[in-house]
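# No sequence on hand, only this structure:
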């Protein structure tokens, strides 16, 4: 962890990948909850690069090929890719604050170019493997994992100047419980490893994380954690962009982060979809901060 004693924070206050307002305030909510203070108390040097500017269209929704706010998402993704590339070159552990999950188009584009075989843990209630053809909504926040695999609109897949960013065999999805038909077909076609809530309920989080760590350790040279707060049951985390009942518990999520910290395989992370408008007293942002702390090695004793 010595090389990661510096934390580079980038905020992306974007809600353009979907229709529900509020997740654009996620980075502010997490900073307000004491993220920087928590990390500094753990002995990290924290460099906060601030927020990527968001350019909202003045002429309404862009419905090109069923993709909502396509041009705006492209612009933000390119800027985030560039910012993270610079931050990584300066050293430190990249920590991205969202914003809706479409931000991972830019974050993974900026991170993956620094690895030959980047692995991704997609901790999420959703698979986010839709394309314009399979998406029921046209919301780009349901497409980023497919886009990073090189599937989807060419202007999105070529962010950062290279395609693809990820290989299917280097991805593990954890906590999924809302998967569309097109995503289900793609998961089977590509052989993507998925631990749904069924596996977590049946086998327990310890076994799931042991399998995940072993699986990715053998085939990757870095691992990006993409943590959507809607993976957690809304009983614990009500302030999220797309809540789905029957999710991972608060303690299971802490255990997952603690096991990842012990494994030392995670080389970058993002925490997304915190929506203060739907939250209770910033509860979900508080949970996000606690999970970040556990991921970066905070222990009870």
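On my side now, so go ahead. Every value quoted in this text rests on a predicted model; they were computed, and no experiment measured them.
# From here on, just use CA atoms for contacts and neighbour counts.
Fine.
# is it true that residue 254 touches residue 296?
No: under the criterion of C-alpha atoms under 8 Å, residue 254 makes no contact with residue 296, lying 11.4 Å away.
# Looking at these two now, which is surrounded by more residues?
The residue with more neighbours, out of residue 254 and residue 296, is residue 296; 24 against 18, by other C-alpha atoms under 10 Å.
# Could you state which residue of this protein sits nearest its centroid?
residue 226 (2.7 Å; C-alpha atoms, centre = their mean).
# hang on, that residue is in a helix, isn't it?
No: using DSSP: H, G, I helix; E, B strand; the rest coil, the assignment for residue 226 is strand, not a helix.
# measure it to residue 96 for me?
9 Å (C-alpha to C-alpha, to the nearest Å).
# Residue 288 against residue 30, yeah?
Yes: with contacts counted by C-alpha under 8 Å, residue 288 reaches residue 30, the gap being 7.2 Å.
# show me what contacts the residue nearest to the centre of the chain?
Counting by C-alpha atoms under 8 Å, 6 or more residues apart in numbering, residue 226 makes contact with 104, 120-123, 269-272.
# What of residue 170?
With C-alpha under 8 Å, 6+ apart, residue 170 has these contacts: 117-120, 216, 219-220.
# likewise residue 28?
Residues in contact with residue 28, defined by C-alpha under 8 Å, 6+ apart, are residue 13.
# Please compare the first structure with the one that follows:
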């Protein structure tokens, strides 16, 4: 509760009003207006008035006013907000790749950056995959999946999501075989590490334009952009870029997250708290093309859920999971997907996972989904539908020195890879290899 709202309900107790007569007018106003409430609770002020003599009360108010003066904004002393130069052609920091780099003397196509046969012994890449740099590399290599890092770290919650791409690359836990079909994804799919996209670490607004363009360029080659954030604000340009390449209305969006990300009243125009709102508000995705799963936490209130319902969003809260069981919720989700296009964009905010499996979620929320339920669902979706985009966001590795959170984030990404590989290899989403199901003894 802020000072102004507190002041509306607080008055100087009658038996203490005499203590104010000894104060100067400005000091008296500081108390009666409630301005002191920003620095001291009302009950403590009442105690101080009752226990101090006039001189000590004057000294206390003088000290509080001095604190207030230091906390407030003084134009002659304090730096104002740094204005954003909307006409600038470059980021605040970092160097955009110059055109001269395209003159590199090599044939287009993915190339290895590994020194030895085993990729983990050389330069780390997602899934130990070869590297691609330009769209012509994706085309020449007939690339199915381009995994790309987006290390933006300007979202709400606990920071460090910008380190997730590097951490997830460094673990050799992507591209493990599918336990259902025993298919190895990199033997079926052409997968590349497409590097990290440049971000402006001082402006999410400026970053989204570049990310949107790069995602659209990637998707335009026919490759599926598989994006590793970074905070969840990047969901907006990720989906927007795919929509520019594939066309609005050509795909559905399934989003897993604790947070509805549908805040229409926040100060900033784009953040992790507004990603889904902007996608719907701008018509990039229609509400009835969106299914969101795992909602819980402070942002899930009557107004937000009503807004989602009014916009025809199919939402599934943890209340539904707790009452009906996850299997029942999953069956309903799969029924709802029948009305969506065959093509699908799958988005994961790791906050959807229970903290026992994902302590490094930037916007952590208790009582979430089990990692087994999430990976099972993601694998099924990526095996059953034509995936046009995938995104996993908001894993802040610094918050979990055990690396369990990074291992589980990779498991979610790998679940989509193996699902896509199983689909390309001709397996149905529920098919299981006999050797994987029974020992036969």
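On my side now, so go ahead. Remember, it's a predicted structure, so these values are computed and weren't measured experimentally.
# thinking again about what came up before, which of the contacts of residue 170 of the first structure lies closest to residue 237 of the first structure?
residue 120 (22.7 Å; C-alpha to C-alpha).
# which residue in the second structure lines up with the closest one?
Matched by TM-score structural alignment, residue 120 of the first structure corresponds to residue 253 in the second structure.
# Residue in the first structure paired with residue 163 of the second structure?
Aligned partner of residue 163 of the second structure by TM-score structural alignment: residue 25.
# how far away is that match from residue 215 of the first structure?
35 Å.
# Please say which of those two ends up with more neighbours.
Neighbour totals were compared for residue 25 of the first structure and residue 215, and residue 25 leads with 21 against 17 (other C-alpha under 10 Å).
# Work out the gap between stretch 229-245 of the second structure and the centre of the chain.
Computed by C-alpha atoms, centre = their mean, to the nearest Å, the chain-centroid distance of stretch 229-245 of the second structure equals 10 Å.
# Start and end of stretch 90-106 of the first structure, how far apart?
End-to-end distance for stretch 90-106 of the first structure, by C-alpha to C-alpha: 18 Å.
# Ok, stretch 183-201 of the second structure next?
Start-to-end, stretch 183-201 of the second structure (C-alpha to C-alpha) is 39 Å.
# List the contacts of stretch 242-257 of the first structure.
125, 175, 177-178, 197, 205-206, 209, 230-234, 236, 273, 291-292, 294-295.
# quick revisit: pull up the overlap in contacts between residue 226 and residue 96 of the first structure.
Common contacts of residue 226 of the first structure and residue 96, defined by C-alpha under 8 Å, 6+ apart, comprise 269-271.
# just to revisit the earlier point, the residue nearest to the centre of the first structure matches what in the second structure?
If you follow residue 226 of the first structure across to the second structure using TM-score structural alignment, you land on residue 347.
# Report the separation between its match and residue 421 of the second structure.
18 Å.
# got a list of what the aligned partner of residue 98 of the first structure in the second structure touches?
In the second structure, residue 98 of the first structure lines up with residue 229, judged by TM-score structural alignment. Counting by C-alpha under 8 Å, 6+ apart, residue 229 of the second structure makes contact with 149-152, 161-162, 164-165, 391-395.
# what do we get in the first structure for residue 398 of the second structure?
Using TM-score structural alignment as the criterion, the counterpart of residue 398 of the second structure in the first structure is residue 277.
# Relative to residue 267 of the first structure, how far out is its match?
Taking C-alpha to C-alpha, one finds residue 277 of the first structure at 31 Å from residue 267 of the first structure.
# So for those two, which sits in the more crowded spot?
Neighbour count, other C-alpha under 10 Å: between residue 277 of the first structure and residue 267, residue 267 has more, with 20 against 17.
# wait, the match of residue 120 of the first structure sits on residue 293?
No: contact criterion C-alpha under 8 Å: residue 253 of the second structure and residue 293 do not qualify, at 11.2 Å.
# Count residues in the vicinity of residue 269 of the first structure, would you?
Around residue 269 of the first structure there are 25 residues (other C-alpha under 10 Å).
# and it, that one's in a strand?
Yes: counting by three-state DSSP, residue 269 of the first structure falls inside a strand.
# ok, it - contacts?
94-96, 224-227.
# how does it look with 10 Å?
Going by C-alpha atoms under 10 Å, 6 or more residues apart in numbering, residue 269 of the first structure touches 9, 93-97, 104, 107-108, 111, 120-121, 223-227, 292, 295.
# And residue 357 of the second structure, by the same measure?
350, 368-372, 404-409.
# Could you look up the SS state of residue 56 of the first structure?
coil.
# Just give me the match in the second structure for it.
Per TM-score structural alignment, residue 56 of the first structure is aligned with residue 201.
# okay, now its match: neighbour count?
17.
# surely it meets residue 208?
No: using C-alpha atoms under 10 Å, residue 201 of the second structure is not in contact with residue 208, being 11.5 Å away.
# Give the residues shared as contacts by those two.
Taking C-alpha under 10 Å, 6+ apart as the contact rule, the neighbours common to residue 201 of the second structure and residue 208 are residue 152.
# The residue opposite residue 86 of the first structure in the second structure once aligned and residue 401 of the second structure, how far apart?
Alignment note (TM-score structural alignment): residue 86 of the first structure maps to residue 217 of the second structure. Residue 217 of the second structure sits 36 Å away from residue 401 of the second structure, going by C-alpha to C-alpha.
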